[in-house]
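Chemist: Sequence and predicted model, in that order:
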Amino acid sequence: MEHDLSPTRFPSWPATAPDLIEVAAGRAPADTVIRGGIWVNVHTREALPDQDIAIRHGRIACVVPDASYCTGPETEIIEAHGRYMIPGLCDGHMHIESGMLTPAEFAAAVIPHGTTTMFTDPHEIANVLGLEGVRLMHDEALMQPVNIWTQMPSCAPSAPGMETTGYEISAEDVADAMTWPGIIGLGEMMNFPGVAAGDGQMLAEIAATQDAGKTVGGHYASPDLGPNFAAYVAGGPADDHEGTCEADAIARMRQGMRSMIRLGSAWYDVETQITAITEKGLDPRNMILCTDDCHSGTLVNDGHMNRVVRHAIACGCDPLIALQMATINTATHFGLEREIGSLTPGRRADVILTSDLKTLPIEHVIARGKIVAQDGKLIADCPHLDWPEAARKTVNMGAAKTAADFEIHAPDGRNSVTANVIGVVENQAPTKALKRDLPVSDGKVETHGDTCQIALVERHRATGGVTNAFVAGFNYSGKMAMASTVAHDSHHMIVVGTDREQMALAANRLAEVGGGITIFRDGTELALVELPIAGLMSDSPAHEVAAKADKMVQAMVDCGCTLNNAYMQHSLLALVVIPELRISDLGLVDVRSFEFIPVLETTT
């Protein structure tokens, strides 16, 4: 499918160089001059007062103490009034779908927070709609007034043989996508065992990316820093965001990778890794800040990359170093240092005006030389694609579910059983492999204490399949259930509950509305977030989606949940590439060994 990308056409540096030279030399007027600010230079880590930025064709012509010599009667003047002029913020690794928004609405949500560049991996939609879904995300991304580069998803399924996805991505798909205008590289290579083992398809995808001169994204979700890690690095991934401690960050940087440290809605991995810079004194140019996953409530209420930079500073990082980690470091990593990431000649004029480098209020946002947001208000237009009907009808789970579909039967004659249980870890992506003794009633295993039931409902091919297991840590109470068609990465339907009737109600409700998130208690729906596009996203404005998401979070609390941003934990319970235990349509997966294990322990 071809789409009109004409709004994205932006002149290259070579095409504009003659006019940039004329402005810088004073022989022609600038289109815009930002006057009288403190120039934050991320190349030299300096803050230089009393500087002007002259802009022509959306690119920086010069940064000088006085740009009056290249200011004409038609030049637009933006008064900095002594504020800091910093580069627009870059998110080095993220998934737009996690915001529950389309690229257009995601851009509209984050532009007022100062994010002007995103490197996004749409592997969520790839699992549902395949290459066409990636193309839709790519095309809408290119229509935005800020820079959104797309990484071609590498792993759909994320772990072959461990799950069944709606579509599969092939090495040929990757090679094809490398020719698209907005593709910057290969998305996170989640099949780390495959790379370490020399899997042919994984190496072919990496080779196609490297042959195109583009960056291979990494995802090494294992604490093992021995031979398997060495083999993974040798395979070609250039960065990694799955580190959770200082040793992880150091290991990656020592091996020539960029350590991407993330603060998402539920991933708090900055504080534990930034000490490699703040305490060990390693070179900060090899560390990058990112978000990975932020839902709409976080974007609207807390911020985006500005939130991450503030957090890094609060963790003891020098503000100028933190800004490097969210600008020039990211640009350099993706081979775009001459295009974005700093306020220097020829670069896109992506500029933030802020009155304080530590608290980082985002007062003006300028992208490609145009004011796109001011004092928290979006000014620019963020164009939408006309999403096809096929992208809106993706919840195909077969016949309506009943309580019987969620029964787990115990061996005959047993009053209790020992179960393998997924243990949720607050603020981290990994889970724990737990064992819990659970009661049996009328031959069926029941939930007990903080242990709930979890079910994966197949929703791509209408097979009618339901995989049942147990999960602990949400602390739900009463008769309730929560269902979501956001279930990284296969994106079947995940249902967590204390009562099988409520689980059936929640699953059927999502089939009715075409996807999203719902919570039921005692037969009543407490919250609903409709996500009609691929069961992952809404094309409604971010504030509307965030309001429904806030209600969803409150409903989780009302049902007894005490975890921070527990929705993100819920949505990752099927991610079979992050240890220790996960659920898939094929069974309960021990990610430490990549083997299926029984839900109920057998005893003699």
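Modeler: Sure thing, it's come through. Numbering: from 1, shown residues only.
Chemist: For the rest of this, base every contact and every neighbour count on C-alpha atoms.
Modeler: Fine.
Chemist: quick one, strands of the stretch 501-604 of the chain?
Modeler: 516-521, 524-530, 581-584, 587-590, 595-597 (DSSP state E, counting those that start in this stretch).
Chemist: just so I know, which of these lies nearest Gly58?
Modeler: strand 524-530 (37.7 Å; C-alpha to C-alpha).
Chemist: Just the buried positions in the closest one, please.
Modeler: 525-530 (16 or more other C-alpha atoms under 10 Å).
Chemist: one step back: right, so of the strands of the stretch 501-604 of the chain, which gets closest to Asp386?
Modeler: strand 524-530 (18.1 Å).
Chemist: could you say what helices and strands the closest one packs with?
Modeler: Identification of packing neighbours for strand 524-530 by 3 or more C-alpha pairs under 8 Å, 6 or more residues apart in numbering; DSSP states H and E yields strand 516-521, helix 542-558.
Chemist: Serialize the buried residues of strand 524-530 to CSV and add fields for distance to Thr165.
Modeler: What follows is the buried residues of strand 524-530, written out as CSV (distance: C-alpha to C-alpha, whole Å):
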residue, distance to Thr165
Glu525, 29
Leu526, 30
Ala527, 27
Leu528, 25
Val529, 23
Glu530, 22
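Chemist: Out of those, which is nearest to Glu458?
Modeler: Among these, and counting by C-alpha to C-alpha, the member closest to Glu458 is Glu530, at 18.7 Å.
Chemist: residue contacts, the closest one?
Modeler: Residues near Glu530 by C-alpha atoms under 8 Å, 6 or more residues apart in numbering: 513-517, 538.
Chemist: Name the member of the residues you listed with the most neighbours.
Modeler: Gly515 (32 neighbours; other C-alpha atoms under 10 Å).
Chemist: Is it in contact with Ser538, as I believe?
Modeler: No. Taking C-alpha atoms under 8 Å as the definition, Gly515 is not a contact partner of Ser538, at 9.9 Å.
Chemist: what sits in contact with each of these two?
Modeler: 530-532.
Chemist: Out of those, flag the one nearest to Asn191.
Modeler: Leu531 (27.6 Å).
Chemist: The structure to be compared is supplied as follows:
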Amino acid sequence: MPTKRSARAPWSKAMIRSQLEVVSQVRPPSLVLTNATYLNMYVKQWKQANIWIEHDRIVYVGPDLPKTAVETVDVSGKYIVPGYIEPHAHPFQLYNPATLSKYAGERGTTTLVNDNMLLFLQNKEQAFAQLDAMQQLPTSTYWWARLDTQTELDRDSVLVDSERIHDWFNHPDVIMAGELTAWPRTLKGDDEMLQWMLDAETCGLPVEGHFPGASAKTLTKMALMGVHSDHEAMTADEALCRLEHGYTTTLRHSSIRPDLPGLIRGLLDAGLEAFDHVMVTTDGSTPGFYQDGLQDALVKIMIDAGLPPIEAYRIVSLNVARHFGLDHVLGSIAPGRIAHLNILDAIDEPRPTAVIAKGQWIYRDGTSLFPNELVDAALALMPSTDVDIELTPNDLSFSMPVGLDMVNSVIMKLFKISHDTGQDELPREGDESFLMLLDKEGKWRLNTVLKGFANDFGGLVSSYSISGDYLILGKCKQDMLMAFERMKQLGGGIVLVDRGEMIAEIPLPLCGMTSQEPVEQLIVQEERLRSELLARGYKFEDPIYTLLFLASTHLPYVRATPLGIYEVMKKQILFPAILR
């Protein structure tokens, strides 16, 4: 018999008995919203009712009022919608799951479905303790279970095996498998990956794809293998193709793919009337992109693009809950649902003026009421970084004949190096920079050249990378050494140095990947780094994503990985990393 409350059964018998007593007016509800105009997701209409809440659950929606209540609030003139749900969050994009949950919740996104990538690389006990701490927050947090690491790890790295995969599948907070970036392996006969996909379905977990530019035939094959959804449509035609093939289709609006306005207009122009299998995501955008909000901002975009408001609100609530089989506890305002409620001033203004999460106020009258002590408790369980390796001038030896040439923020192609890389500084009139990927334990290094990043900077060091290793790049070796030393002092982070001067930094002491700071402060730090890099010649959308994805083998065409320079299409190491 299950002993732990799970995503699909959050309440014990004793809790349910207590809730029944509230409905029978044996006990008072903890909160009643009177004279509510609320969106009923099932009839697609705005309705009038009184909403009774007992602790974290909606227990009654209708005309009656209780004899008494612990708290009663008249919401006449307001509009009540369910808390918004982000179906595809990457909660380690400089921020962390706890600080992101707080920031998102205060803006109405009360549920996040999170990538487990950084936790996946930790030992099980340590990772699962962090999941348990997240459940103490008033917001709801669920997770997806990765099937691959998005890069080629060295043989001493964490083992991705069936035991690790199934431990995650069986965790009660895990509600999805994916995102499936290694899908070409399954098409080429990788039966282990296919078995994991089948096992996910057996566990009741939908499998999410990652299919940029996929043809109709590829979508067909992946559907036969058990993939349920995809978020990589870049045009309305691609989104329609996915819908027609039976996929739940997530439309993206992110810092590197801000596509939602065009996608919605294109779907409406194409005559689409059924949006029941559409979701939207910010896809782990960098902090600055969230200045305008999360799902609240996407609802506004959809309404402004011509989508009826009721449809827009369903897309960020009931549609998501149904996709994950959680519509009996999330996604609507009805008896039995978790009490996530957004109180709006106007139907076409989705940023709430007050937010209730699990039955408690977390934002009201312009003031955050989020329990910061619970955020701190979750942060305390995230491992800190201890950078104890030395970088020496001898490490900065560059003799490789080829390097990586940036096509955009995240796509790289191969190029032949023409500059003399034996010198201590590369010419600033060009756009070639030294690039090193250094093992986080100091065992190996990969030295090459990156073309197109920037032309007028000294050194940039980042502990933030998809493999967890250290990225060291720049024009001047002395500045690179200086930036590395500062990163060590911070216990992880991103540091920009130029001509012997510290220009910008983002401390990332948690796993070398995430900050302890509130998202609001992180936005300021990221904007400083971004503006300084733009001033020094960075010409693409998002430098943070460039650093993250340099080693990502789910993107074309060549990558700098822990194994060496890697050609993605041929799955071939062109030049290996070397031992130090």
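Modeler: Yep, that arrived. Owing to the predicted nature of the structure, the values given are computational and were not obtained by experimental measurement.
Chemist: Can you pull the TM-score for these?
Modeler: After superposition, the two chains reach a TM-score (TM-score structural alignment, normalised by the length of the second structure) of 0.88; 570 aligned residues with a C-alpha RMSD of 3.3 Å.
Chemist: thinking again about what came up before, right, so of the helices and strands packed on strand 524-530 of the first structure, which gets closest to Met100 of the first structure?
Modeler: Of all those, helix 542-558 comes closest under C-alpha to C-alpha, at 7.6 Å.
Chemist: mean per-residue distance, the closest one to the second structure?
Modeler: Aligned to the second structure and superposed, helix 542-558 of the first structure gives a mean residue distance of 2.9 Å (mean C-alpha distance after the TM-score superposition for the first structure).
Chemist: how far is that helix from where the chain is centred?
Modeler: Centre-to-centre, helix 542-558 of the first structure and its host chain are 19 Å apart (C-alpha atoms, centre = their mean, to the nearest Å).
Chemist: tilt between that helix and strand 516-521?
Modeler: 30 degrees (axes from the mean of the first three to the mean of the last three C-alpha atoms, to 10 degrees).
Chemist: before we move on, the earlier item: between the buried residues of strand 524-530 of the first structure, which is nearest Thr327 of the first structure?
Modeler: Val529 (33.4 Å).
Chemist: I figured the closest one hits Val545, correct?
Modeler: Yes. The criterion here is C-alpha under 8 Å, and Val529 of the first structure meets it with Val545 at 7.0 Å.
Chemist: Are we agreed that Glu132 of the first structure is in a helix?
Modeler: Yes. Glu132 of the first structure sits within a helix when classified using DSSP: H, G, I helix; E, B strand; the rest coil.
Chemist: what about it, neighbour count?
Modeler: 14.
Chemist: how close does it get to Arg392 of the first structure?
Modeler: 13 Å (C-alpha to C-alpha, to the nearest Å).
Chemist: Which among the strands of the stretch 501-604 of the first structure is found nearest to Lys214 of the first structure?
Modeler: strand 581-584 (31.9 Å).
Chemist: for the stretch 351-500 of the first structure, what spans make up the helices?
Modeler: 500-513 (DSSP state H, counting those that start in this stretch).
Chemist: Which stretches in it count as strands?
Modeler: According to DSSP E, counting those that start in this stretch, the strands that the stretch 351-500 of the first structure contains are 351-354, 364-367, 370-374, 377-378, 416-424, 431-441, 444-445, 451-457, 466-472, 480-484, 493-497.
Chemist: Who are the contact partners of Gly236 of the first structure?
Modeler: Each residue near Gly236 of the first structure by C-alpha under 8 Å, 6+ apart is listed here: 206, 216.
Chemist: And it? What does it align with in the second structure?
Modeler: Matched to the second structure by TM-score structural alignment, Gly236 of the first structure sits across from Gly226.
Chemist: Could you report the separation of its match from Val43 of the second structure?
Modeler: When Gly226 of the second structure is compared with Val43 of the second structure (using C-alpha to C-alpha), they lie 31 Å apart.
Chemist: repeat for Leu294 of the second structure
Modeler: From Leu294 of the second structure to Val43 of the second structure the distance is 26 Å (C-alpha to C-alpha).
Chemist: and those two? which has more neighbours close in?
Modeler: Leu294 (25 against 8).
Chemist: Need the counterpart of the more buried one in the first structure.
Modeler: Under TM-score structural alignment, Leu294 of the second structure pairs with His304 in the first structure.
Chemist: Wait, its match touches Thr116, no?
Modeler: No. Using C-alpha under 8 Å, His304 of the first structure is not in contact with Thr116, being 10.9 Å away.
Chemist: got the strands of the stretch 501-604 of the first structure as TSV, with distance to Leu289 of the first structure columns?
Modeler: Shown next, in TSV, are those (distance: least, C-alpha to C-alpha, whole Å):
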stretch	distance to Leu289 of the first structure
strand 516-521	29
strand 524-530	29
strand 581-584	27
strand 587-590	30
strand 595-597	33
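Chemist: so what's the alignment partner in the second structure of Ala400 of the first structure up against?
Modeler: Taking TM-score structural alignment for the superposition, Ala400 of the first structure sits opposite Leu391 in the second structure. If a contact means C-alpha under 8 Å, 6+ apart, then Leu391 of the second structure has 481, 484 as its contacts.
Chemist: Repeat that for Ala354 of the second structure.
Modeler: Counted by C-alpha under 8 Å, 6+ apart, Ala354 of the second structure has contacts 342-344, 361-366.
Chemist: which one in the first structure is aligned with Phe324 of the second structure?
Modeler: Using TM-score structural alignment, Phe324 of the second structure lines up with Phe334 in the first structure.
Chemist: Spatially nearest residue to that match (excluding sequence neighbours)?
Modeler: Thr215 (6.1 Å; C-alpha to C-alpha, 6 or more residues apart in numbering).
Chemist: okay, now the one you found: neighbour count?
Modeler: Thr215 of the first structure has 22 nearby residues by other C-alpha under 10 Å.
Chemist: Just want the most central residue of the second structure.
Modeler: His90 (1.5 Å; C-alpha atoms, centre = their mean).
Chemist: So that one is in contact with Asn114, correct?
Modeler: Yes. Contact criterion C-alpha under 8 Å: His90 of the second structure and Asn114 qualify, at 5.8 Å.
Chemist: How much space separates Asn170 of the second structure from Ala200 of the second structure?
Modeler: 9 Å.
Chemist: Looking at these two, which is more packed in?
Modeler: Ala200 (23 against 14).
Chemist: what lines up against that one once you look at the first structure?
Modeler: Using TM-score structural alignment, Ala200 of the second structure pairs with Thr209 in the first structure.
Chemist: so that match, which of the three states?
Modeler: Assignment for Thr209 of the first structure (three-state DSSP): helix.
Chemist: got a list of what it touches?
Modeler: Contacts for Thr209 of the first structure (C-alpha under 8 Å, 6+ apart) come out as 174-175, 178, 185-186, 215-216.
Chemist: That one and Lys393 of the first structure, how far apart?
Modeler: 32 Å.
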